[in-house]
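Participant: I would like to see how this sequence folds:
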Amino acid sequence: MEKLENIIWHNTTISKKDRHRLNGHKSCVLWFTGLSGSGKSTLANAVDQELFRNGLRSFVLDGDNIRHGLNRDLSFHKLDRKENIRRIGEVAKLFVESGQIVSSAFISPFREDRDLVRGMFGGNEFIEIYCNCPIHICENRDPKGLYKKARKGEIHDFTGISSPYEAPLSPEIIIETSNTSIDQSVKKIFSFLQAKRIL
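Facilitator: Prediction:
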């Protein structure tokens, strides 16, 4: 990579700690990972809704939404997937610096890429939430009709069918989304955030 000369980091006047004091809570990224159809976006939005209801600063970054704008130039081949996650990590970091709790809902199938993002954050700022759901249930749900297209060969490099998913080895939270209700899942995540004194 070409070295960027004459570009110097400018420290902001208002610090992250200042924003924490103003908000009354700390900031972090809730990184929801799992197969397509495992419930990542649904759960991320349910958590965000509860945070909002409690007057907490939060935002959701969703995989499909980001690919409509910031990452619209990226394909689903491995190198582009890697860049997709790197960019999202950088965006999530900005939200955390701004004092918010950001829920990031991306398949992010490769451990190496998730670990790269984890390395961008300090202690307790990156919370990996594995939405664990058997592929046959994800495929039965198929909310966007993507598995059906993948089975027909209409979608290449589809996670779980023609491209691998590497499950987290030691995520902070595991949600068995095939047999855990949304309410139970949200409570589990809130309990974790309270235990870590983020809330």
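Participant: Going by C-alpha atoms from here, please, whenever you check contacts or count neighbours.
Facilitator: Will do.
Participant: does Ser103 count as helix, strand or coil?
Facilitator: strand (DSSP: H, G, I helix; E, B strand; the rest coil).
Participant: Please list all residues in contact with it.
Facilitator: 29-32, 44-45, 48, 58-61 (C-alpha atoms under 8 Å, 6 or more residues apart in numbering).
Participant: Run through the residues that contact the residue nearest the centre of the chain.
Facilitator: Residue closest to the mean C-alpha point of the chain, counted by C-alpha atoms, centre = their mean, is Ser104 at 2.6 Å. For Ser104, the contact set (C-alpha under 8 Å, 6+ apart) comprises 29-32, 44, 60-63, 92.
Participant: how about the strands in the protein?
Facilitator: Counting by DSSP state E, the chain has strands at residues 28-33, 58-62, 101-105, 126-132, 173-176.
Participant: Another for comparison:
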Amino acid sequence: MIMKSSNVVWHQSTVTRQNRQEQNGHLSAILWFTGLSGAGKSTLAHAVEDALCKMNCRTFVIDGDNIRHGLCADLGFSSEDRVENIRRIGEVAKLFTEAGIIVLSAFISPFRADRDRVRELVPEGDFIEIYCQASLEVCEGRDVKGLYKKARSGEIPNFTGISSPYESPEEPEIIVKTGEDSLEACAQQVIEFLQVRGIVQPTSA
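Facilitator: Okay, here's the model as predicted:
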């Protein structure tokens, strides 16, 4: 358990989240893409960001691999380290929402409790869980990074879906069938959800 010093006091900014959202012309939110390795989380997150960029939205993708080059470079893949990895990302994502930005987080994040903990960090409606649904067979068939092959041979311990469990979301805001549908269709599904929620404005016909 991380202990916080009693001398640390939160400093309230004079420029509010609402000010930043008004300046940006859209609301901020956390788009949390979760799913097995190879399910297409990062690919979809970047496709959604590209679409939002064309709508003049302020965005940023936090990618699972990229974050381990810096902020989480000291963490491994044990259950404890995975928990801490997601905790840090959740705190970073929360800061992005305060900055008025739509943050797209692409992580396996295999444990429901960890994802729920991030949801609890922010006001209701800010956390949008996007389940990238693809079967283990489809993901292993893609095996873009060759990770499943290494996991099957025992080279990679604690690999989600093989030697470590993946707990699929029970009530995600969005289920995208990345194992079946096209990237364009999946991205459009996410954009339409954001428009219905009022996070971004509908595009004019």
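Participant: TM-score of the superposed pair?
Facilitator: TM-score for the superposed chains, counting by TM-score structural alignment, normalised by the length of the first structure: 0.98, backed by 199 aligned residues with a C-alpha RMSD of 0.7 Å.
Participant: out of the contacts of Ser103 of the first structure, who's nearest Trp9 of the first structure?
Facilitator: Val29 (22.8 Å; C-alpha to C-alpha).
Participant: rewinding a little: would TSV of the strands of the first structure with distance to Gly153 of the first structure be doable?
Facilitator: Listed next are the strands of the first structure as TSV, based on distance: least, C-alpha to C-alpha, whole Å:
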stretch	distance to Gly153 of the first structure
strand 28-33	24
strand 58-62	25
strand 101-105	25
strand 126-132	25
strand 173-176	29
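Participant: could the contacts of Ser104 of the first structure be laid out in a markdown table, adding distance to Ile8 of the first structure?
Facilitator: Shown next, in a markdown table, are these (distance: C-alpha to C-alpha, whole Å):
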| residue | distance to Ile8 of the first structure |
| --- | --- |
| Val29 | 26 |
| Leu30 | 30 |
| Trp31 | 30 |
| Phe32 | 33 |
| Ala44 | 35 |
| Val60 | 30 |
| Leu61 | 28 |
| Asp62 | 31 |
| Gly63 | 31 |
| Ala92 | 21 |
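Participant: possible to save those as TSV with neighbour count and distance to Lys148 of the first structure?
Facilitator: Listed next are the contacts of Ser104 of the first structure as TSV, based on neighbours: other C-alpha atoms under 10 Å; distance: C-alpha to C-alpha, whole Å:
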residue	neighbour count	distance to Lys148 of the first structure
Val29	26	32
Leu30	24	29
Trp31	28	27
Phe32	26	23
Ala44	24	25
Val60	20	27
Leu61	20	26
Asp62	19	22
Gly63	19	20
Ala92	28	32
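Participant: Nearest to Lys144 of the first structure among those?
Facilitator: Taking C-alpha to C-alpha as the measure, Lys144 of the first structure lies nearest Gly63 of the contacts of Ser104 of the first structure, at 13.3 Å.
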